[in-house]
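Enquirer: Predicted structure and sequence below. I'll ask about it afterward.
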Amino acid sequence: QGRMTVEDFISKLDTGADAKAAAKLSEKEPFGVLVIGGGPAGVAAAIYTARKGIRTGLVAERIGGQVLDTNAIENFISMPYTEGPKLAAALEAHLHEYEIDVMKAQKVASITDEDGLKKVVTETGAELRAKQVIIATGARWRRMGVPGEEEYRNKGVTFCPHCDGPLFKGKSVAVIGGGNSGVEAAIDLAGVVGHVTVVEFLDTMRADDVLQRKLKSLPNVDIILSAATSEVVGDGKGVTGLTYTDRETNESKIIDVEGVFVQIGLLPNTEFLDGVVDLNERKEIVISDRGATSDPAIFAAGDVTTEPYKQIVVAEGSGATAALGAFDASIRG
């Protein structure tokens, strides 16, 4: 399905491939800018720095990031419709239009200082060095962890109401989560789909009062509290229902839906950044309006940052901003 790359296959076939690749990568000369992450933000950042004539490297697990796991994309401006794997392929093709050293199948483990440079070490042991670093490692959706969730992912289970809401026009859907993101998603979806059921684990919703009032004013929305989602049900082709346990009566119930929007939070990929740059309470990288972080040699972009809107088109703009911010800092510093 395109989720494994050539690098993945080689790694599985040759148990010594990782060590060999790491040794080869460690021989590279220092980069002017090293971009960490291969999603829309990372690709945009790398292209922008390369266009400035900076020696640019990009290190990532895969090119495309979360885009690869997205089915239909209808809100990428200038492109009425595309699919995740196609957009990811276009991102990679654009990368190769420039002299960018692309290093795939590499996950970064740490960033430290060494002789006036940033030393970036990957989990395979490769050591890369750069004058500046742009972090664009993205985020991942928090999963429910129930049967059927993975089986029906992109077959009814989705994580992006802005991206996939129109695909469920006139249909019944469930939104999992009663926080701000869940309630905002339900309000958004109510204007598109036939019916929305919000399923919240706690006995009260945590969203802001103004959002709750708006949600409760909508005629095609139901709210179920004290509900522990237990299974996503389907017919093999798509979602047909959602099973939950009433936490007050311990009774198992099912609702008929064709879509399940999981809105229980994003987890930014910043596990390797504790003590490196300032993070907020959600572990997102705190950035300025130029993509700068608390470390003058490190910039950041996209879903991994405090940028509030996690969208492909926003991530690309964020990547360009971080690249221009890094360039501006280099010529002034």
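Expert: Arrived safely, thanks for sending.
Enquirer: switch to C-alpha atoms for all contacts and neighbour counts from now on
Expert: Noted.
Enquirer: got a list of what the residue most central in space within the chain touches?
Expert: Residue closest to the average C-alpha location in the chain (CA atoms, centre = their mean): A139, at 3.7 Å. Neighbour list for A139: 266-269, 303-304 [criterion: CA atoms under 8 Å, 6 or more residues apart in numbering].
Enquirer: Inside helices: which ones of these?
Expert: In this view, the contacts of A139 have no member that belongs to helices under DSSP state H.
Enquirer: Could you list which of these belong to strands?
Expert: Among the contacts of A139, DSSP state E puts 266-268 in strands.
Enquirer: circling back: I'd like to know which of the contacts of A139 are buried.
Expert: Among the contacts of A139, the ones that count as buried by 16 or more other CA atoms under 10 Å are 266-269, 303-304.
Enquirer: Dump those to CSV, plus distance to T229.
Expert: Shown next, in CSV, are these (distance: CA to CA, whole Å):
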residue, distance to T229
L266, 18
L267, 20
P268, 24
N269, 26
D303, 27
V304, 28
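Enquirer: Looking at those, spot the one nearest G125.
Expert: Set against G125, the nearest of those by CA to CA is N269 (19.1 Å).
Enquirer: Can you tell me how far the closest residue to I298 other than its chain neighbours is from R55?
Expert: For I298, ignoring the flanking residues on the chain, the nearest one in space by CA to CA, 6 or more residues apart in numbering is V133 at 4.8 Å. For V133, the distance to R55 (CA to CA, to the nearest Å) stands at 12 Å.
Enquirer: Strands of the stretch 101-250 of the chain, start to end?
Expert: For the stretch 101-250 of the chain, the strands defined by DSSP state E, counting those that start in this stretch cover 108-114, 117-122, 127-135, 139-141, 157-158, 172-176, 195-199, 221-224, 227-234, 239-246.
Enquirer: who wins for proximity to Y98 among those strands?
Expert: Among these, the nearest to Y98 by CA to CA is strand 127-135 (17.5 Å).
Enquirer: second one coming, line it up with the first:
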Amino acid sequence: MLDANLKQQLSQYLAMLREPIELVASLGQDAKSAETRELLTTIAGLSDKVTATFDGDDARKPSFIIRRASDAGAWVRFAGVPLGHEFTSLVLALLWAGGHPPKVSDEVLAQIRGLEGSFDFEMYFSLSCHNCPDVVQALTLIALNNPHVTVTLIEGGAFQDEVEARGVMAVPAVFLNGEMWASGKMSAEEILAKLDTGADARAAAKLAGKDPFEVLVIGGGPAGASAAIYTARKGFSTGLAAERFGGQVQDTMGIENFISVPYTEGPKLAAALEQHVKEYEIDVMNLARAEQLIPAKELGGYHEVVFTNGASLKARSLILTTGARWRNLGVPGEAEYRTKGVAYCPHCDGPLFKGKRVAVIGGGNSGVEAAIDLANIVGHVTLIEFDPKLRADQVLQDKLRSMSNVEIIVSAQTTEVTGDGEKVNGLSYKNRETGGEKHIELEGVFVQIGLVPNTEWLKNSGLALSPRGEIMVDEKGATNLPGVFAAGDATTVPYKQIIIAMGEGSKAALSAFDYLIRNEAPAEIAQAA
């Protein structure tokens, strides 16, 4: 099951164990149970600190518990075989159970250990989902550090009947105490914020106690990281406040056009950005969602940003890099059936539609790439494009047209996503040339129709926005407000690409530097008066 290279890597990791751990498996007579037995036997054979037993009695088979030998009360259970994207999650679970310290702050660990109440989590993942590992690892960390939290991590492909019975049509999907609790990518901090009722107030107090920055970057994607690094290198006190560090890059799978890096993946690039930011004295404030911008009243004065938790931060200069999110169809049924057949990530949710009929909405590169990926998994793909022709690169179109289980419909306006009250059962569209309406029976709809800027919070600030809601910037990244700059997918700069966002972030930072050295600080203004 594990090749020689993986065994060698795993052996090196297991050498880091500080205390013994136990693997307790519940197995059946099926092939997956045999794979689980082989995997656990291999792991136990690589370290004298690991023991594996196969006398568990859990109803889910195959499944296995990982626990510290000295503390059977803190454990995490994997149901299925956690390989693929989840191999790293398995390794971390082994290390953390064995006393190897996690790479999180003491503050986060204290918050985990201080959680009050009992929490029984079940989380469904797929082995091809690049968003799932973060949630798997976050829940694992919490379970292994708080005996009042139990976590069962379920590979959906191994428990298809259970997935269908519970109506799980998108991963990651998290149930708490038997009820659907959350879906989508979440960090440990985000999970704790939902569980810990006092977390928001503590975060607000922490923000409120900070001194004004010379530069405050709002947004933690490629543009924001680049801007913060450039201003920090200039010696300015720099803060970076982000709702989620990494931004939409965290939801991107293959990246093949980042010059000098032939291939990488979004989460890997986001982790590299975060590590680079940590090389400088940048005050990173995660889980901070901006709600209002209050511009400075005088040239060189302090701008203020108010956050949803009620706290605010001040800075002489702002760089807005709030990025964009997937655009919704905006048709009846889309919101009602989100995570019940309506999906936005083919890599994450595609395996849940194995052998089924699905539609992809959108004929650009993202849509065509999604249709190609899905055609290798599902039974049939119908690609629906609003324009008279596809807009994707020709090489992608050629690949799509070569696939036998794909139908392409152009000049089609999606009018409704239909369902039976529980899940999607079809899609209606209008032929834009004839006006005729048609209905397709299917079980999944993947939306890939572009981006919308995250700028709603700026609408009453006096900042100039385009009709599409993008922040209007000049060739230097400057907005119409002195001292306020912007970069990346939230702006009017064309071509929403990672490498362009990084360049624009650097440019905005250099413009902020030029602004700051040419304008007096508020204290100097007061002294002059």
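Expert: Yep, it's here. This one's a predicted model, so the numbers in the text were calculated from it and none came from an experiment.
Enquirer: tm score of chain vs chain?
Expert: Remark: TM-score between the superposed chains equals 0.78 [TM-score structural alignment, normalised by the length of structure 1]; 299 aligned residues with a CA RMSD of 3.4 Å.
Enquirer: joint contacts of V133 and R55 of structure 1?
Expert: Both V133 of structure 1 and R55 are in contact with V33, where contact means CA under 8 Å, 6+ apart.
Enquirer: neighbour-wise, which of the two wins?
Expert: The residue with more neighbours, out of V133 of structure 1 and R55, is V133; 30 against 19, by other CA atoms under 10 Å.
Enquirer: ok, so of the contacts of A139 of structure 1, who is nearest V33 of structure 1?
Expert: Using CA to CA, those come closest to V33 of structure 1 at V304, 18.2 Å.
Enquirer: I'd like to know which of the strands of the stretch 101-250 of structure 1 lies nearest to A46 of structure 1.
Expert: Nearest of the strands of the stretch 101-250 of structure 1 to A46 of structure 1, taken as CA to CA: strand 127-135 at 8.7 Å.
Enquirer: That closest one aligns to what range in structure 2?
Expert: Here strand 127-135 of structure 1 aligns to structure 2 at residues 312-320, judged by TM-score structural alignment.
Enquirer: ok, average deviation of that stretch from structure 1?
Expert: Stretch 312-320 of structure 2 differs from its equivalent in structure 1 by a mean of 0.5 Å after superposition (mean CA distance after the TM-score superposition for structure 1).
Enquirer: Could you list the residues in contact with that stretch?
Expert: Applying CA under 8 Å, 6+ apart, the contact partners of stretch 312-320 of structure 2 are 207-208, 210-219, 224, 227, 300-306, 483-487, 508-509, 512, 516, 521-522.
Enquirer: ok, of the residues you listed, which come out buried?
Expert: 207, 212-219, 224, 227, 300-306, 483-487, 508-509, 512, 516, 521.
Enquirer: Count the residues that sit near E258 of structure 1.
Expert: By other CA under 10 Å, 20 other residues sit near E258 of structure 1.
Enquirer: Equivalent analysis for the one 3 residues further on, please.
Expert: As a burial measure, F261 of structure 1 scores 24 neighbours (other CA under 10 Å).
Enquirer: in a strand, that's where it is, yeah?
Expert: Yes. Assessed with DSSP: H, G, I helix; E, B strand; the rest coil, F261 of structure 1 lies in a strand.
Enquirer: is it true that it touches C160?
Expert: Yes. At 7.1 Å, F261 of structure 1 counts as touching C160 under the criterion of CA atoms under 8 Å.
Enquirer: Aligned against structure 1, show me the partner of S226 of structure 2.
Expert: Checking with TM-score structural alignment, S226 of structure 2 has A44 as its match.
Enquirer: which SS state does its match fall under?
Expert: helix.
Enquirer: got the contact list for it?
Expert: Contacts of A44 of structure 1 by CA under 8 Å, 6+ apart are 316-317, 319-320.
Enquirer: before we move on, which element is K20 of structure 1 in?
Expert: Counting by DSSP states H and E, the element that carries K20 of structure 1 is helix 17-26.
Enquirer: mean shift between the helix or strand just after that helix and structure 2?
Expert: Counting by DSSP H and E, the next helix or strand C-terminal to helix 17-26 of structure 1 is strand 31-36. With the two structures superposed, strand 31-36 of structure 1 lies on average 0.3 Å from its match in structure 2, counting by mean CA distance after the TM-score superposition for structure 1.
Enquirer: What's the match for I10 of structure 1 in structure 2?
Expert: In structure 2, the residue paired with I10 of structure 1 according to TM-score structural alignment is L192.
Enquirer: what's the neighbour count on that match?
Expert: For L192 of structure 2, the tally of surrounding residues (other CA under 10 Å) stands at 20.
Enquirer: OK, contacts around it?
Expert: Counting by CA under 8 Å, 6+ apart, L192 of structure 2 touches 111-112, 199.
Enquirer: N75 of structure 1 -> structure 2?
Expert: Using TM-score structural alignment, the equivalent of N75 of structure 1 in structure 2 is N257.
Enquirer: Next, count neighbours for its match.
Expert: The tally of other residues near N257 of structure 2 (other CA under 10 Å) stands at 13.
Enquirer: re earlier: which of the contacts of L192 of structure 2 does structure 1 keep?
Expert: Contacts conserved in structure 1 for the contacts of L192 of structure 2, counting by both residues aligned by TM-score structural alignment, their matches' CA atoms under 8 Å: A199.
Enquirer: Make JSON lines out of the contacts of L192 of structure 2 and add neighbour count.
Expert: As requested, these are exported to JSON lines (neighbours: other CA atoms under 10 Å):
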{"residue": "Q111", "neighbour count": "18"}
{"residue": "I112", "neighbour count": "22"}
{"residue": "A199", "neighbour count": "16"}
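Enquirer: can you redo the contacts of L192 of structure 2 as JSON lines with distance to R244 of structure 2?
Expert: Shown next, in JSON lines, are the contacts of L192 of structure 2 (distance: CA to CA, whole Å):
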{"residue": "Q111", "distance to R244 of structure 2": "19"}
{"residue": "I112", "distance to R244 of structure 2": "20"}
{"residue": "A199", "distance to R244 of structure 2": "16"}
